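In: Need the 3D shape of this:
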Amino acid sequence: MSILVVNAGSSTVKLGVFDFETLECTARGLLDWAGSKSQATLTLWPQKTEPVRRQIEAPNYRVAVVKALEMLQECLGLWEDSQCGQASAARFRVVGHRLIHGGEEIRRPVLIDERIKEVIRRYRHLAPLHIPAGLEAVSAVEAALPAVPQVGLFDTAFFADIPPAAFLYPVPYEWYTHWGIRRFGFHGTSHAYCTERAAEMLARPLVGLRLVICHLGQGSSATAVRDGVAITNTMGFTPLEGFMMGTRSGTVDPGILLHVLRDKGLSVAELDEILHHRSGLLGISGVSSDFRQVEAAARQGHARAQLALDMYAYRVRAMVGALAVTLGGLDALVFTGGIGENSVWLRGEVCRGLECLGLHLDGSRNASAAPDTDIATAESPVRVLVIHTREDYLIAREARRVVQQQAGQLSAS
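Out: Predicted structure coming up:
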């Protein structure tokens, strides 16, 4: 029996297959539209077998995911046949989804039913790039695997215990009581995994451990964690707040937004498009939203590319300092995500100036770092960890726990 993990984004769907008993990953998949609206590429990587790549013709997102799941099951059956020497259908005991927004209602992993789907729909306008994709993926799994239970892990759930002083905005209190406007926080699945992994690497219990975790990728956020519990996250009511990102602006003066709406003739729709898709690294550099391409342009002397990098690092460094003060000190700084795990320059630039917190980076360790590793000097009171985030593993583990718990309750009754 296996666990299927689905991580649905606006232009890609990541798939993972895990053994139900051992939680070992046996296969991975990626469904990628790559700019096409009618065709997607499905790539499957089984363990110890050559990858399989197929083109999928599909009129919409849901149909593409259904076809991808059908092909995945077909390939899993073939791989099992070749390894076992006998016919064996690929069976999924449970499907786990990474979902973005569960509001205040969903505080832990849950079985997905109509009530849960209605909660997700309620917040779809707050994360328009991600929530509709997640709902389509749930619908696709229902079509392809109708008898298999589905479990949702919500990014917002890791931040369920953030105190009111941190989650409320300084606007009329009725905005919260009437409209639900508050800080939620995102990338919770990644931050939760890195919290556990950091404690393992440091050989310390979660109690008493103070972490700042920087998940840096196309979307980026940082979380302050004390005793294994999130204290705050740099994203807010939506994933638009916080760090400068690939195409998202991050935090800007609200007065600027009022100014361009009122005095410069921008419509709300135009401003929405600019803040989500034409800002961040892309907006400043004019080169790309891809950090690697901006780094390459900067090395070639592109001034705006270098400016974009400097702005990005400055904002991350400033927020690390602020979060460390919120925690009353720091035991470890964690870098994760595509940029955090791979950019030597960014890690070095963020850590430069943090010596005042007791953090001392080892330049040679940083230059040769491969996750999971500690890149602080031997004498540094504060450790610097590079961790490969494994959201899919955490989703698989928690999905298994939910169905096992349900089975236990049924047997008890």
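In: Could you use CA atoms for every contact and neighbour count after this?
Out: Will do.
In: How about the contacts made by Gly250?
Out: Leu240, Glu241, Gly242, Phe243, Met244, Gly280 (Cα atoms under 8 Å, 6 or more residues apart in numbering).
In: got a list of what the spatially most central residue of the chain touches?
Out: Geometric centre of the chain, nearest residue: His187, 4.0 Å, by Cα atoms, centre = their mean. Applying Cα under 8 Å, 6+ apart to His187 gives the contacts Ile100, Asp155, Thr156, His215, Ser221.
In: Most neighbours out of these, which is it?
Out: Of all the contacts of His187, the highest neighbour tally under other Cα atoms under 10 Å goes to Ile100, namely 31 neighbours.
In: any idea how far that residue lies from Ala230?
Out: Separation of Ile100 from Ala230 (Cα to Cα, to the nearest Å) stands at 16 Å.
In: now do Val334
Out: Following Cα to Cα, the distance that separates Val334 from Ala230 is 14 Å.
In: how about the strands of the stretch 151-300 of the chain, start to end?
Out: In the stretch 151-300 of the chain, the strands defined using DSSP state E, counting those that start in this stretch lie at 210-216, 220-226, 229-233.
In: mind checking which of those is nearest His276?
Out: strand 220-226 (13.1 Å; Cα to Cα).
In: roughly how far out does that closest one sit from the chain middle?
Out: 12 Å (Cα atoms, centre = their mean, to the nearest Å).
In: how about this one, so we can line them up?
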Amino acid sequence: MSQSLILVINCGSSSLKFGLFPVGAEEPTLSGLAECLGDADSRVVFKADGKKSTLAIAGGAHDQALEAVIEHIRARGELDSVVAVGHRVVHGGERFHASALITPEVETAIEACAALAPLHNPANLLGIRVVRACLPALPQVAVFDTAFHQTMPRAAYLYALPMKLYRDHGVRRYGFHGTSHRFVAEAAVAELGLDAADHGIVIAHLGNGASAAAIKNGASVDTTMGMTPLEGLVMGTRSGDVDPGSLAYIGEKLGLDLAGIDKLLNKESGLLGLSELSNDCRTLEEAAAEGHEGSIVALEVFAHRLARHIGGLATSLDRLDAVVFTGGIGENSDKLRAMTLAKLSAFGIEVDAEANARCTRGTAGVISRGNGPKAMVINTNEEFVIACDTAELAGITG
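Out: Model (predicted):
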């Protein structure tokens, strides 16, 4: 009898990531990306057995892309082994504290959260509905980015705004990257041999989107992202924290309305805006090494802001056992890790330069020495978490 498989889907506004996981396996047998959906050069890239193949679906939308993925799985002889489908859903509001088996009621609740994530939840729902149309007999599970952070206390999630905005409109801090933070938190406890019921960790998930979170005894007690993924750290094209009072000034000087300011903060700021060169950390590190001033400044601001937030998040813990780096930048930029940790010497963290340089391109481990809090790199695996939650909620054991 063939092994049961879980199909994991991350449906974005113009792309669709997928992976096919044997139950309990951390790596997929098949993965890929459908990109530029709706455009003339829409395509699906499949990855399996160390090889890539590309299928053009000119002008194809999400339904055509997902149908192409399903047909590819069928051609591999694996479709009959797919027993459930798990979806990344960005926003679960206060309704969802954990992953959920998708029912009509759950789907309605996800749709109700769309106002909090208008660019993400509608696309997530589209993926759910296309799967239902193509594979109506299979159970589906929603895994929410925000769910892990629902353990934050009100002192961490409330804004100092009129309370009626929270009561009537849900204006509060929700946090994101929860699936990654959850995976990394559990891995850190296991790898460092910490007491699962008595520990304190700060995790920095760093990529084009970036957030840090304070984890106390396995639960999120604070994080840097807020009501939207814009708050907090410097990111690829997002500004992170900005004085709200400056926005009226910027709008007046540049003649921008709210939509224009939103575009400025989300698409034109961050590493791209500071460097005036790129939002790609690798490009900036290469340019900085050659003396490009904008790149040097961008990396300095990124590290300074990150260290400041890590220090602030530590105040939500009883003690700091470890600082953990993950995500594309966190797992691969030994330069930014070293720059950040150098600013955290007050916590007793001492970087091991050789170990830090070694932890790139899939190599993880402890990058500090001495008796202070550990610094380490852990490779995140959000898709594995989605697959595990899907199998559990669908009642699949293998």
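In: Could you save the contacts of His187 of structure 1 as TSV and add columns showing distance to Ser289 of structure 1?
Out: Shown next, in TSV, are the contacts of His187 of structure 1 (distance: Cα to Cα, whole Å):
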residue	distance to Ser289 of structure 1
Ile100	22
Asp155	23
Thr156	25
His215	16
Ser221	16
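In: Tell me which of those you also see in structure 2.
Out: Conservation of those in structure 2, assessed by both residues aligned by TM-score structural alignment, their matches' Cα atoms under 8 Å: retained contacts are Asp155, Thr156, His215, Ser221.
In: got the residues you listed as CSV, with distance to Val403 of structure 1 columns?
Out: Shown next, in CSV, are the kept ones among the contacts of His187 of structure 1 (distance: Cα to Cα, whole Å):
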residue, distance to Val403 of structure 1
Asp155, 20
Thr156, 21
His215, 29
Ser221, 31
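In: which pair in those spans the largest distance?
Out: Thr156 and His215 (14.6 Å).
In: which residues sit in contact with Asp352 of structure 2?
Out: Ile367, Ser368, Arg369.
In: And the residues you listed, which is closest to Ala190 of structure 2?
Out: Ile367 (16.5 Å).
In: And for that closest one, the neighbour number?
Out: Neighbour number of Ile367 of structure 2 under other Cα under 10 Å is 24.
In: Surely it touches Leu341?
Out: No. Taking Cα atoms under 8 Å as the definition, Ile367 of structure 2 is not a contact partner of Leu341, at 10.1 Å.
In: Next, show the common contact partners of those two.
Out: Joint contacts of Ile367 of structure 2 and Leu341 (Cα under 8 Å, 6+ apart) are Val351.
In: For the stretch 151-300 of structure 2, which segments count as helices?
Out: When secondary structure is read from DSSP state H, counting those that start in this stretch, the stretch 151-300 of structure 2 shows helices at 154-157, 163-169, 178-192, 244-254, 258-267, 270-275, 281-289, 293-314.
In: quick one: which of those helices is nearest Ala58 of structure 2?
Out: helix 258-267 (26.5 Å).
In: What range does that closest one cover in structure 1?
Out: Using TM-score structural alignment, helix 258-267 of structure 2 corresponds to residues 268-277 of structure 1.
In: Mean distance between that stretch and structure 2 after superposition?
Out: Superposed on structure 2, stretch 268-277 of structure 1 shows a mean distance of 1.1 Å to its aligned residues (mean Cα distance after the TM-score superposition for structure 1).
In: Please point out which parts of that stretch sit buried.
Out: Ile274, Leu275, His276, His277 (16 or more other Cα atoms under 10 Å).
In: Where does stretch 96-113 of structure 2 end up in structure 1?
Out: Using TM-score structural alignment, stretch 96-113 of structure 2 pairs with 106-123 in structure 1.
In: Check stretch 231-243 of structure 2 too.
Out: Taking TM-score structural alignment, stretch 231-243 of structure 2 hits residues 241-253 over in structure 1.
In: now swap in stretch 181-201 of structure 2 and tell me
Out: With TM-score structural alignment as the criterion, stretch 181-201 of structure 2 aligns to 191-211.
In: which residues are in contact with the matching stretch?
Out: 158, 213, 215, 223-228, 324, 327, 329-334, 336, 385, 387, 389-391, 394.
In: any idea how far it is from the chain center?
Out: 18 Å.
In: okay, how far is it across that stretch, tip to tip?
Out: Terminal-residue distance, stretch 191-211 of structure 1 (Cα to Cα): 10 Å.
In: Mind listing what's buried along it?
Out: Applying 16+ other Cα under 10 Å to stretch 191-211 of structure 1 flags His191, Ala192, Tyr193, Cys194, Thr195, Arg197, Ala198, Ala199, Leu206, Leu209, Arg210, Leu211 as buried.
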